[in-house]
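# any chance you could fold what I've pasted below:
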Amino acid sequence: MTQNATSAAPACVFCAIVARQAEASLVYEDETVIAFMSLHPVTPGHLLVVPRKHAVGLEDLDTATGAHVWSVGHDMSRALRRSDLPCEGINIFLCDGEVAFQTVFHFHLHVIPRYPDDGWTIVPDEVEVERSLLDNHAQTLKAAIAQSD
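Below you'll find the predicted structure:
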């Protein structure tokens, strides 16, 4: 696939990997996505599933490609479980936007194998919210869904 066909963004490291202009430890590829080992893994076996076509975040990703990314993420999770890496769990992690910890602005899905005492944590401050506020948020989202139909 040519760089033009992938709608590559200038200076995007993932577009460079897709175009074979940057190195990556490739695990899987097809006409829509590639999967490769994370250069900065939080646990051994941490990999990324990346669409070939440049999309910054979820809003920029077409539905079919998005579904395929998740499907390949599922396949990669299965492969991790069946591999010789002794993982006992999997986190599927998506960062969409800078405030959501996205650092490479080309959509990508993290598939993170988990091991006992691996040291990586996600510990949110959980606060119970009043039902009326939850109902209000639900109505706001329903309105947004209706606008996109």
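# use CA for all of it now, contacts and neighbours both
Noted.
# check contacts around the closest residue to Gly57 other than its chain neighbours.
Residue nearest to Gly57 in three dimensions, not counting chain neighbours: Phe107, with 4.9 Å by Cα to Cα, 6 or more residues apart in numbering. Phe107 makes contact with Val50, Pro51, His54, Ala55, Val56, Gly57, Leu58, Leu61, Asp96, according to Cα atoms under 8 Å, 6 or more residues apart in numbering.
# for the residue lying farthest from the centre of the chain, helix, strand, or coil?
Centroid-distance maximum for the chain: Ser132 at 32.3 Å, with Cα atoms, centre = their mean. The three-state label given to Ser132 by DSSP: H, G, I helix; E, B strand; the rest coil is helix.
# now swap in His110 and tell me
strand.
# ok, it - how many residues close by?
20 (other Cα atoms under 10 Å).
# please give me the structure for this one as well, since I'd like to look at both together:
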Amino acid sequence: MSDANCIFCRIVAGEIPATVVARNEHALAFRDLHPQAPSHLLVIPVRHVDSLASADNTAELGAVLSLAAEVARAEGLAEAGYRVVTNIGGDGGQTVQHLHFHVLGGRQMHWPPG
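I've put the predicted structure just below:
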């Protein structure tokens, strides 16, 4: 099920262009339009899920995270390391109400993140 007003659902449907790098049955990975690292990919479920707080399908979550690891390897990030982040709700910094994981790498990640 999709949300007609959701930008990520529209990307999944092909209505909005994106630089897609990988896809599986449950997930889609594409380049972030405003990268915060040399490699910055977004990995989303193809089905609309508001956030991790409302995710209820463990097979789907597993497929999304598996694709995140796959694209990190394809980007050459696995050996040096990378970060996978999801934001939940307003205080968590979520700006698009569709579950998404940021895969960031290609530079030293600092802690705390923000």
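# still on that earlier bit, the contacts of Phe107 of structure 1 in strands, which ones?
Val50, Pro51 (DSSP state E).
# out of the contacts of Phe107 of structure 1, which is nearest to Leu26 of structure 1?
Distance to Leu26 of structure 1, by Cα to Cα, is smallest for Val50 among these, at 11.1 Å.
# list the residues that contact the closest one.
Phe14, Val33, Ile34, Ala35, Val69, His106, Phe107, His108, Leu109.
# which two from the residues you listed end up farthest apart in space?
Phe14 and Val69 (14.5 Å).
# more neighbours: which of those two?
Per other Cα under 10 Å, whichever of Phe14 of structure 1 and Val69 has more neighbours is Phe14, with 26 against 23.
# just say helix, strand or coil for the aligned partner of the more buried one in structure 2.
By TM-score structural alignment, Phe14 of structure 1 lines up with Phe8 in structure 2. What three-state DSSP gives for Phe8 of structure 2 is helix.
# hang on, isn't Phe8 of structure 2 packed against His98?
Yes. Phe8 of structure 2 lies in contact with His98 (Cα atoms under 8 Å); the separation is 6.7 Å.
# picking up where we left off before, how far away is the match of Phe14 of structure 1 from Gly81 of structure 2?
The gap separating Phe8 of structure 2 from Gly81 of structure 2 is 27 Å, by Cα to Cα, to the nearest Å.
# go on, Val20 of structure 2?
If you go by Cα to Cα, the gap between Val20 of structure 2 and Gly81 of structure 2 works out to 22 Å.
# can you mark which positions in the longest helix that structure 1 contains are buried?
In terms of residue count, the longest helix belonging to structure 1 (DSSP state H) is helix 63-82. By 16 or more other Cα atoms under 10 Å, the buried positions in helix 63-82 of structure 1 come out as Thr65, Gly66, Val69, Val72, Gly73, Met76, Ser77, Leu80, Arg81.
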